[in-house]
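[1] task: produce atomic coordinates for the following.
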Amino acid sequence: MYTPPAFRQNDLALLHQQINDCPLATLINQGANGLQASHLPLLLAADEGEFGTLYGHFARANPHWRELLQGETLAIFQGPQAYISPAWYPSKAEHGKAVPTWNYIAVHARGQAQLIEDREGLLQLVSRLSAQHEAGRERPWAVSDAPRDYIDTMLRAIVGFALPIQRLEGQWKLSQNRTAADRDGVHKGLSASPAAADQALVARLS
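    Coordinates of the predicted model:
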């Protein structure tokens, strides 16, 4: 990922928080049949390895999982993003030297994946993934709520994986390269927008 110094995010806690906040990743591999990409919710085990370990699973019918062991896997987590109008910059009124841009938050995690196909490993994986996303609900659903034979059928239909993170990069492109006045103009412009994406991004500018 091209990350100019002004936008580079190296804080491990913030990178982990972004993964947890936006856990639906785009998983990309280069295999024998070219590029493969799948969109999967991933679980971060922050305390496993230097940068943490990601866990997820494919439908067994998805051929992408067969490419996982062929080389490096890239997981992309995208956060809030929005169009930035040059009309919001006070500097535009001064000299007109301004063009549109796009602000966004993104995290890239890379590593060598390991497959998980045994029943107990898969059961633990889906149980942890479900527990994470059911947390906070009044009556959280658990894998154990479903009949064992049904769960066994579902487990046979998936292939799990672990992805120990070997390289973790973050980009917080939030107008840091602009003047304080222009950044304030961006904040005001996004704040006045009714678009949900704009409101999600402005919360990260505060």
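
[2] from here on, just use CA atoms for contacts and neighbour counts.
    Will do.

[3] what's the longest helix in this structure?
    helix 119-134 (DSSP state H).

[4] any idea which residue sits dead centre in the chain?
    In the chain, the residue lying closest to the centroid (Cα atoms, centre = their mean) is Phe77, at 1.9 Å.

[5] which SSE is immediately downstream of the longest helix of the chain?
    helix 148-156 (DSSP states H and E).

[6] buried stuff in that next one?
    Leu155 (16 or more other Cα atoms under 10 Å).

[7] what does stretch 16-25 give?
    His16, Gln18, Ile19, Asn20, Cys22, Pro23, Leu24, Ala25.

[8] next: stretch 186-196.
    In stretch 186-196, counting by 16+ other Cα under 10 Å, buried: Val186, His187, Gly189, Leu190, Ser191.

[9] and the contacts of that stretch?
    Ile84, Ser85, Trp88, Tyr89, Ser175, Asp198, Gln199, Leu201, Val202, Leu205 (Cα atoms under 8 Å, 6 or more residues apart in numbering).

[10] compare the residues you listed and tell me which is most surrounded.
    With neighbours defined as other Cα atoms under 10 Å, the most crowded of the contacts of stretch 186-196 is Tyr89; it has 24 neighbours.

[11] second input sequence below; structure requested for side-by-side comparison:
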Amino acid sequence: MYVPAHFEVPNVDELHQLMREHPFAVFVTNGANGLDANHLPFELDLTSGEKGVLHGHVARSNPVWNDVKNGDEVLLVFRAEDAYITPSWFPSKHEFQKQVPTWNYRVVHAHGKVTIRDDEKYVRGVVAKLTRTHEASQPKPWKMSDAPVDYMETMLKAIVGIEVHIDKLVGKFKLSQNRELRDKLSAGEALKAQGDVAIGQAMLDAIQEPQS
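    So this is what the prediction gives:
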């Protein structure tokens, strides 16, 4: 990924935060049958590895877990909010006419090595962790024990675990850091006004942060 210095995010904690808040990743592999991309939720574990370990699962019928070998390099793309930026939002455009459209976004690329975990204990643990994380906001969180035991056993046998030890993290937060202050403020507020609150606020927050 091309990352100009003003869009680079060297703070690993910020990258981990985005991965936790947006855990539905693009899982990119280059196995025996060539490039493939699957869309999967992952649980980030920071108790193992220098940069963390990602845990997920795929359907047993998905060929990806047979297509890759343990130790193969993989890429996971975690994407937060994004939005089109019109030049009309930049006060400098109206003064000098020297602006063009662009697109702002926040992404993290996690590079690592994959391990296929085709064992019931691992898969059960992954499902339990993902469930606890994403059911936490529900009024009555669903638990694995809510389902009949035999049904749950059948469902667990139908999936295979995916574990990725992260070797490298690359973050790119493109939030108009290379623009004039007035342009950043104007575009951030315009995005919030049209309903793109998250990316608009991210742009405004970036103004207060030290620039890379």
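
[12] show me the contacts of stretch 186-196 of the first structure that map onto helices.
    Asp198, Gln199, Leu201, Val202, Leu205.

[13] measure stretch 5-15 of the second structure end to end?
    16 Å (Cα to Cα, to the nearest Å).

[14] show me where the second structure has helices.
    So, for the second structure - with DSSP H - the helices run 12-21, 64-67, 91-96, 120-135, 149-157, 181-193, 197-208.

[15] show the contacting residues for Ala162 of the first structure.
    Contacts of Ala162 of the first structure (Cα under 8 Å, 6+ apart): Thr53, Leu54, Tyr55, Gly56, Ala113, Gln114, Leu115, Ile116.

[16] could you dump the residues you listed to JSON lines with distance to Thr3 of the first structure?
    Conversion of the contacts of Ala162 of the first structure to JSON lines gives the following (distance: Cα to Cα, whole Å):
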{"residue": "Thr53", "distance to Thr3 of the first structure": "23"}
{"residue": "Leu54", "distance to Thr3 of the first structure": "22"}
{"residue": "Tyr55", "distance to Thr3 of the first structure": "26"}
{"residue": "Gly56", "distance to Thr3 of the first structure": "27"}
{"residue": "Ala113", "distance to Thr3 of the first structure": "25"}
{"residue": "Gln114", "distance to Thr3 of the first structure": "28"}
{"residue": "Leu115", "distance to Thr3 of the first structure": "31"}
{"residue": "Ile116", "distance to Thr3 of the first structure": "33"}
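
[17] return the members of these classed as buried.
    Thr53, Leu54, Tyr55, Gly56, Ala113, Leu115, Ile116.

[18] the third one against Glu48, yeah?
    Meaning Tyr55 of the first structure. No. Using Cα atoms under 8 Å as the test, Tyr55 of the first structure is too far from Glu48 to be in contact (11.0 Å).

[19] most remote residue from the middle of the second structure, which is it?
    The second structure, farthest from centre, Cα atoms, centre = their mean: Glu95 at 37.8 Å.

[20] nearest to Ala32 of the second structure, of the helices of the second structure?
    helix 64-67 (5.4 Å; Cα to Cα).

[21] how much does the closest one stray from the first structure?
    Mean deviation of helix 64-67 of the second structure relative to the first structure after superposition (mean Cα distance after the TM-score superposition for the first structure): 1.8 Å.

[22] buried residues, that helix. List them.
    Val64, Trp65.

[23] who touches it?
    Thr29, Gly31, Ala32, Asn33, Asp36, Val58, Ile116, Val160, Ile162.

[24] just the buried ones out of the residues you listed, please.
    Thr29, Gly31, Val58, Ile116, Val160, Ile162.

[25] quick check, nearest of those residues to Leu40 of the second structure?
    For these, the nearest to Leu40 of the second structure is Val58 (7.6 Å; Cα to Cα).

[26] what does the closest one align to in the first structure?
    For Val58 of the second structure, the aligned position in the first structure is occupied by Phe58, per TM-score structural alignment.

[27] so its match makes contact with Gly160?
    Yes. Under the contact definition of Cα under 8 Å, Phe58 of the first structure touches Gly160, with a separation of 6.3 Å.

[28] re earlier: okay, the contacts of stretch 186-196 of the first structure in JSON lines with distance to Pro147 of the first structure next?
    Below are the contacts of stretch 186-196 of the first structure laid out as JSON lines (distance: Cα to Cα, whole Å):
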{"residue": "Ile84", "distance to Pro147 of the first structure": "51"}
{"residue": "Ser85", "distance to Pro147 of the first structure": "54"}
{"residue": "Trp88", "distance to Pro147 of the first structure": "57"}
{"residue": "Tyr89", "distance to Pro147 of the first structure": "59"}
{"residue": "Ser175", "distance to Pro147 of the first structure": "52"}
{"residue": "Asp198", "distance to Pro147 of the first structure": "43"}
{"residue": "Gln199", "distance to Pro147 of the first structure": "42"}
{"residue": "Leu201", "distance to Pro147 of the first structure": "42"}
{"residue": "Val202", "distance to Pro147 of the first structure": "45"}
{"residue": "Leu205", "distance to Pro147 of the first structure": "47"}
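
[29] and the furthest pair within these?
    Pairwise over the contacts of stretch 186-196 of the first structure, using Cα to Cα, the maximum falls at Tyr89 and Gln199, 18.2 Å.
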